[in-house]
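Engineer: Need the 3D shape of this:
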Amino acid sequence: MSDIRRPADLAKRMARRLKARGSLSDSFRRETFALPREAARAKAREWFERYPKAAYMTEIESWRVLPGDTIEFTMRRLPTAD
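Structural biologist: Model prediction:
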């Protein structure tokens, strides 16, 4: 029986395979933003609505707080939802 039970399991397995081949960084689209806190929340919501997590594996890859309550964050997603 296959060890794949959920779409997330398949995604993790595929990510491990891509990482082992050294091509994981090429498969995702990334965009970095530096916005005031509320604008950052709105931008993240926009990305999750436009690129649903289940289809595009969208996530906030990293974030940090900058002076002036500005949030710098990187959004990551797959280029297509096949």
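
Engineer: from here on, contacts and neighbour counts on C-alpha atoms
Structural biologist: Noted.

Engineer: which ones are touching the closest residue to P36 other than its chain neighbours?
Structural biologist: The shortest distance from P36 to any residue other than its chain neighbours is 4.3 Å, reached at T70 (Cα to Cα, 6 or more residues apart in numbering). The contact partners of T70, by Cα atoms under 8 Å, 6 or more residues apart in numbering, come to A34, L35, P36, R37.

Engineer: quick one more, to check against the first:
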Amino acid sequence: MARVPGPPPMEGLRRQIERRRRETNAGQGHFVRETFCLERAEARRKAREWFDLWPKAAYWTEVESWRTLDGDRIEFTMRRLPSAD
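Structural biologist: You can find the predicted model right below:
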């Protein structure tokens, strides 16, 4: 009696996909992040530039974190999706 071949084993493919996802995202999630340290007025311009280039509605753009440093400098991290869907 001939044996009917079944679907190929999927475990190796699953491991390969998981490894690729870990390497690609490496703890960063799916967002593009960039940190700046600028004078207050320049920091506002830079944040506005990000919102103009990558609108919040399409790219989920946001100021992820910020803090005030000596000399009225602002350190902040902008975050957005790499592309709009």
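
Engineer: Now the TM-score, please.
Structural biologist: For these two chains in superposition, a TM-score of 0.70 is obtained (TM-score structural alignment, normalised by the length of structure 1); 61 aligned residues with a Cα RMSD of 1.6 Å.

Engineer: hmm, back to that, are any of the contacts of T70 of structure 1 buried, and which?
Structural biologist: By neighbour count, with 16 or more other Cα atoms under 10 Å, the contacts of T70 of structure 1 hold A34, L35, R37 as buried.

Engineer: Take the residues you listed and write them to a markdown table, including secondary structure.
Structural biologist: Putting the buried ones among the contacts of T70 of structure 1 into a markdown table (DSSP: H, G, I helix; E, B strand; the rest coil) gives the following:
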| residue | secondary structure |
| --- | --- |
| A34 | strand |
| L35 | strand |
| R37 | helix |
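
Engineer: which among those gets closest to L78 of structure 1?
Structural biologist: A34 (21.3 Å; Cα to Cα).

Engineer: surely that closest one meets I71?
Structural biologist: Yes: in this structure A34 of structure 1 lies within contact range of I71 using Cα atoms under 8 Å: 5.5 Å.

Engineer: For the two, list the residues in contact with both.
Structural biologist: A40.

Engineer: Distance of the most centrally placed residue in structure 2 relative to R44 of structure 2?
Structural biologist: In structure 2, the residue lying closest to the centroid (Cα atoms, centre = their mean) is F31, at 1.0 Å. Distance of F31 of structure 2 to R44 of structure 2, computed by Cα to Cα, to the nearest Å: 21 Å.

Engineer: where along structure 2 do the strands fall?
Structural biologist: With DSSP state E, the ranges of strands along structure 2 come out as 32-39, 62-69, 73-80.

Engineer: Adding distance to N25 of structure 2, write these out as a markdown table.
Structural biologist: Converted to a markdown table, the strands of structure 2 look like this (distance: least, Cα to Cα, whole Å):
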| stretch | distance to N25 of structure 2 |
| --- | --- |
| strand 32-39 | 10 |
| strand 62-69 | 18 |
| strand 73-80 | 14 |
